[in-house]
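Colleague: predicted coordinates and the sequence they were generated for:
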Amino acid sequence: VGNLILGKEEFVTRERTSCSRRLGVVAGRWLTVVDTPGWWCDFSAQDTSKLVKREILSSVSLCSPGPHVFLVTVKASSAFSERRRRAVEEHVALLGEKVWSHCIVVFTFADRFEHSGAEKCLERGGKALRWLSDKCSQRFKELLVKIQNLVMENGNRVFEMQENILQATAEEKRRVEERFLGVQVRLRFLQP
């Protein structure tokens, strides 16, 4: 989706565990697009690695002063079960309850030329997908227009992470880096 928005191959499409940020001009406006690592669609947040959860949280800091919009991507070809709905709810909730006013649902298709539209995806998706759409105030059509409208609806205010969540994430990242640095130092001394 980030590559589609920017109109060029900026993000790798293989699985990764860290966030990446790219800038580009789209429709005459500078955009910052941050791609976060995904999670297994049927896994609860409890089953997701600490690293992925930390990256989801720290992704907010890659857009200064904060992101205007979060895109929740859903594969149109996959069944959106109650289990997947709960997984989305839990992972998005890592950012706090206020995040939902900044979310837009985006349906992705394996073949970009063969799609049936958001309304038909919602019809086929059932109760769980309708819940997600409602939670995001049914923002799922005409992406760039929707993004601009959402920014205006929110008074041009960016999403602000709760300070305690940011501090806990930064502290955890610092502890991991210190442990990693300690391992590097020990390894260096162990080598002949």
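Modeller: Yep, that arrived. Every value quoted in this text rests on a predicted model; they were computed, and no experiment measured them.
Colleague: drop to CA atoms for contacts and neighbour counts, all remaining ones
Modeller: Noted.
Colleague: quick one, strands of this structure?
Modeller: For the chain, applying DSSP state E gives strands covering 20-26, 29-35, 70-75, 103-108.
Colleague: and the second one, what's buried?
Modeller: Buried positions in strand 29-35, judged by neighbour count with 16 or more other Cα atoms under 10 Å: 32-35.
Colleague: list the helices and strands it packs on?
Modeller: With contacts taken as 3 or more Cα pairs under 8 Å, 6 or more residues apart in numbering; DSSP states H and E, strand 29-35 sits against helix 2-6, strand 20-26.
Colleague: next, format those as TSV and append mean neighbour count.
Modeller: As requested, these are arranged in TSV below (neighbours: other Cα atoms under 10 Å):
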stretch	mean neighbour count
helix 2-6	16
strand 20-26	14
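Colleague: name the single longest helix found in this protein.
Modeller: Ranked by residue count under DSSP state H, the longest helix found in the chain is helix 163-190.
Colleague: from L51, how far off is the spatially most central residue of the chain?
Modeller: Taking Cα atoms, centre = their mean as the criterion, T36 is the residue nearest the geometric centre of the chain, at 5.3 Å. According to Cα to Cα, to the nearest Å, T36 stands 11 Å off from L51.
Colleague: second structure for comparison follows:
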Amino acid sequence: MEVQNAWRIVMLGKYGSGISSLANTILGENHFEINSLSDLGTRFSQSKTKSVQGRVLTLIDSSGLFLPGRSEEDVEASRLSCMIECAPGPHAFLIVLKVEKFTEQEEDIITQICKLFSEDALKYAAVVFTKGDQLPEETKINQFVAESEALSELVRKCGGRCHVFDNKYWKQTQQDEYRSNQFQVAELLKSIDQIVNTHSGSYYTNNRLQQVESEIQREQKQIRESSENMVEEVIREQAKSRVFKWRLKRYRCLSSMCRWGMRLVRGFTAIVFGVIGLKLMKSLYERIYDPWNEH
């Protein structure tokens, strides 16, 4: 199976919204580990490529991307992992929410997604709900969405694409076809088809993703030259690992320099450094602690 020809689908949402279980449901097999909410360690993005109903998909499970209560370094590692798995860019985004009240927490996740990528990413997105068993009888997901102005606006920005699954209760054949994961997978794939066709087969990208992809390709070239008879999938995985380690090391170094510089600024008078020096140090600080923000 040629991974490079697969459609890259990145799955984003609040930790605990059922992203990993949903990915397994779409693939029809348990490829992704289901972690408990008590696991507050760093969760890196994972990917799996598989043919699903005639389409070769690479699902990128980024369930740990917005995990709360972590250090700045852990947050950066999660962001970096997601970007590397997505590079050179995803063909579609699946924004995963539970069938429950859309609160400020969920709105903040959407804000973070748009900050990490851009609001243009929503043009490539579909909203996918889990915990579908929470829907009242004979209620469809578009009716649930219509009850919330904020949810309705999000789905509108995503081209009106929304779907619902229940990773626990809808596995078996249901009398109600709508409340069937098999039916919902087919409908979701139609939405992904629509996203890809609308953009003429191209994927979402930006300067950050392009830069990461350039670094991966550079490492791939070096690995090919030093290792004969290695399959392309292995070469790319090794290249991604090298880029991740190099970028994280660079982040740690620059972060340390920034903290030292901020202490130095506070230790001297404004006369020594002046307003310009403070502005330059602030700019460096923002680049380190929000390195994905385009300046």
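Modeller: Alright, I've got the coordinates. The structure displayed is predicted, hence computed values, not measured ones.
Colleague: closest to S81 of the first structure out of the helices and strands packed on strand 29-35 of the first structure?
Modeller: helix 2-6 (25.0 Å; Cα to Cα).
Colleague: where does the closest one end up in the second structure?
Modeller: Aligned by TM-score structural alignment, helix 2-6 of the first structure falls on residues 23-27 of the second structure.
Colleague: what's the mean deviation for the matching stretch versus the first structure?
Modeller: When the first structure is overlaid, stretch 23-27 of the second structure sits 0.9 Å from its aligned residues on average, using mean Cα distance after the TM-score superposition for the first structure.
Colleague: any idea how far that stretch is from the chain center?
Modeller: The chain centre lies 16 Å from the centre of stretch 23-27 of the second structure; the measure is Cα atoms, centre = their mean, to the nearest Å.
Colleague: contacts for it next, please.
Modeller: 30-32, 50-52, 59, 61, 167, 181, 185 (Cα atoms under 8 Å, 6 or more residues apart in numbering).
Colleague: hmm, try it at 10 Å
Modeller: 9-11, 19, 21, 29-34, 47-53, 57-61, 165-168, 171, 181-182, 184-186, 188-189 (Cα atoms under 10 Å, 6 or more residues apart in numbering).
Colleague: now do stretch 140-157 of the first structure
Modeller: 5, 26-27, 65-73, 101-107, 117-119, 122, 133, 139, 158.
Colleague: which residues touch E15 of the first structure?
Modeller: 37-39.
Colleague: now these as a markdown table including neighbour count and distance to A93 of the first structure?
Modeller: Compiled in a markdown table, these are given as follows (neighbours: other Cα atoms under 10 Å; distance: Cα to Cα, whole Å):
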| residue | neighbour count | distance to A93 of the first structure |
| --- | --- | --- |
| P37 | 18 | 16 |
| G38 | 18 | 14 |
| W39 | 20 | 14 |
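Colleague: tell me the one of those nearest R179 of the first structure?
Modeller: The nearest member of those to R179 of the first structure, counting by Cα to Cα, is P37 at 22.5 Å.
Colleague: separation between the closest residue to the closest one other than its chain neighbours and F159 of the first structure?
Modeller: Distances taken as Cα to Cα, 6 or more residues apart in numbering place T17 nearest to P37 of the first structure, at 5.3 Å, with adjacent residues excluded. T17 of the first structure is 23 Å from F159 of the first structure, where distance means Cα to Cα.
Colleague: N149 of the first structure now?
Modeller: Remark: distance between N149 of the first structure and F159 of the first structure (Cα to Cα) = 15 Å.
Colleague: ok, those two, which is more surrounded?
Modeller: Taking other Cα atoms under 10 Å, N149 of the first structure and F159 do not tie; F159 has more neighbours (21 against 14).
Colleague: can you get me a residue count around I56 of the first structure?
Modeller: I56 of the first structure has 23 nearby residues by other Cα under 10 Å.
Colleague: that one reaches H91, doesn't it?
Modeller: Yes. Counting by Cα atoms under 10 Å, I56 of the first structure touches H91, with 8.4 Å between them.
Colleague: overlap in contacts, these two.
Modeller: Taking Cα under 10 Å, 6+ apart as the contact rule, I56 of the first structure and H91 both touch 38-39.
Colleague: what is the aligned counterpart of S81 of the first structure in the second structure?
Modeller: Per TM-score structural alignment, S81 of the first structure is aligned with T103.
Colleague: wait, what's in contact with the closest residue in space to G126 of the first structure that isn't next to it in sequence?
Modeller: Nearest non-adjacent residue to G126 of the first structure, counting by Cα to Cα, 6+ apart: F80, 7.5 Å away. By Cα under 10 Å, 6+ apart, the contact list for F80 of the first structure reads 41-42, 74, 121-122, 124-130, 132.
Colleague: separation between F80 of the first structure and E97 of the first structure?
Modeller: 22 Å.
Colleague: what's near enough to touch V176 of the first structure?
Modeller: Per Cα under 10 Å, 6+ apart, neighbours of V176 of the first structure: 51, 170, 182.
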